[in-house]
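*Asks:* sequence isn't available, so here's the structure alone:
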């Protein structure tokens, strides 16, 4: 476990900053204040940007990476067996854990809570709002798990930081689009990283899961 953390120290340092900042923000502000602070600072450009960014938290990114690894394995003849197993198990596990928690808690989403509050809500055209299963944020879990997986496997600092920033933007987009509360995003980010780190502990062999 220590080797995983030290080999990717910059990624985990920035992730720790994200976690600490999120925790402090939630301690000093109410969910309602945070939701409307984010939602009310909007524009047509931001609406379009975050509508796109949120799609980066869908499982399509895992499928694309899987196909790329399989291409390298079967066409380029670069051995990727352990990495593919690591990816598949991490991917499936994060889906199962996220769905399990969503069904166990079944918390209402922001639109369900505030739709009759009388407060102005910025709704982005083309975005379908869900009303339940808010905790945790599945998109955020997916994005952070993907970023962590790539950091561990590819060990490229610049790529790791870019993907981590992408994951943060995905998490922010879920609040901007009024799909999730801060707690959902906060929990989703920790869950995504935790699942991949736990799996990496069992798979970790430098010559096998480092591409």
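*Replies:* Great, that's in hand. This structure is a prediction, so every number in the text was calculated from the model and none was measured.
*Asks:* only C-alpha atoms from now on, for both contacts and neighbour counts.
*Replies:* Noted.
*Asks:* which parts of this protein are helices?
*Replies:* Taking DSSP state H, the helices of the chain run over residues 2-7, 9-28, 31-40, 44-53, 60-74, 81-105, 110-114, 138-154, 157-176, 182-203, 206-209.
*Asks:* okay, one more to line up with it:
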């Protein structure tokens, strides 16, 4: 199998290529690894869905009452929803700076693939939002396909998709134990925050997990079976 174009551009010798593809092949990571990362959020959304519905006004009314009862928690989740992705972006920026300073070709290509994959995922999410035109909580049906407006852009959750797309590559590439612990917590907090704040229905969060996970296809699909 031939090497990808970005690999030919970044790598100066075959050892660099081999080291990169060994890491990117993620042979030690299977479906179970992905499942462990997204399962807490998915289980939480399933519990909410079976208790009050996966779509509709019941989940919105449930969390509207809770928001008034727990203002501090609401303020905390609001901060998490708005800034968790920015913190992880800083981590990626640090990876890029370190990779350039150390002339680490593996991390440079990792960042390149991550950037392309993230842009692809977010563009796809925006397209699906506009095509489906699903009303946000509090906005009555019917849907408004092709509207491309905020009020009819509930499915899928872009914030959830983005945090999943940010978290998964870090875990799969760097293989650090603390990332296996921290990233599921971050994913769960952001996804739950979107529901708590009345921005999405439970089904929207599931959609965000699904579309955000597609970044693994963008980043790692060419690496499988190369070596």
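*Replies:* Looks like it came in fine. Remember, it's a predicted structure, so these values are computed and weren't measured experimentally.
*Asks:* so after superposing, what's the score?
*Replies:* After superposition, the two chains reach a TM-score of 0.76 (TM-score structural alignment, normalised by the length of the first structure), with 188 aligned residues with a Cα RMSD of 2.8 Å.
*Asks:* highest mean neighbour count out of the helices of the first structure?
*Replies:* Ranked by mean neighbour count, these are led by helix 138-154 with a mean of 26 (mean count of other Cα atoms under 10 Å).
*Asks:* coming back round to it: residue 131 of the first structure: which of the helices of the first structure is closest?
*Replies:* Nearest to residue 131 of the first structure, of all these, is helix 110-114, at 5.2 Å by Cα to Cα.
*Asks:* need the contact partners of the closest one.
*Replies:* With contacts defined as Cα atoms under 8 Å, 6 or more residues apart in numbering, helix 110-114 of the first structure is touched by 129, 130, 131, 132, 178, 179, 180, 181.
*Asks:* JSON lines please, covering the residues you listed and showing distance to residue 25 of the first structure and neighbour count.
*Replies:* Formatted as JSON lines, the contacts of helix 110-114 of the first structure follow (distance: Cα to Cα, whole Å; neighbours: other Cα atoms under 10 Å):
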{"residue": "129", "distance to residue 25 of the first structure": "25", "neighbour count": "16"}
{"residue": "130", "distance to residue 25 of the first structure": "25", "neighbour count": "15"}
{"residue": "131", "distance to residue 25 of the first structure": "24", "neighbour count": "16"}
{"residue": "132", "distance to residue 25 of the first structure": "24", "neighbour count": "19"}
{"residue": "178", "distance to residue 25 of the first structure": "18", "neighbour count": "24"}
{"residue": "179", "distance to residue 25 of the first structure": "19", "neighbour count": "24"}
{"residue": "180", "distance to residue 25 of the first structure": "16", "neighbour count": "31"}
{"residue": "181", "distance to residue 25 of the first structure": "13", "neighbour count": "24"}
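*Asks:* show me which of those residues is closest to residue 56 of the first structure.
*Replies:* The nearest member of these to residue 56 of the first structure, counting by Cα to Cα, is residue 179 at 14.9 Å.
*Asks:* the counterpart of the closest one in the second structure: what's it in contact with?
*Replies:* By TM-score structural alignment, residue 179 of the first structure lines up with residue 199 in the second structure. Counting by Cα under 8 Å, 6+ apart, residue 199 of the second structure touches 136, 137, 154.
*Asks:* returning to that earlier point: export the contacts of helix 110-114 of the first structure as a markdown table, with columns for distance to residue 18 of the first structure.
*Replies:* Converted to a markdown table, the contacts of helix 110-114 of the first structure look like this (distance: Cα to Cα, whole Å):
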| residue | distance to residue 18 of the first structure |
| --- | --- |
| 129 | 26 |
| 130 | 26 |
| 131 | 27 |
| 132 | 26 |
| 178 | 20 |
| 179 | 20 |
| 180 | 17 |
| 181 | 16 |
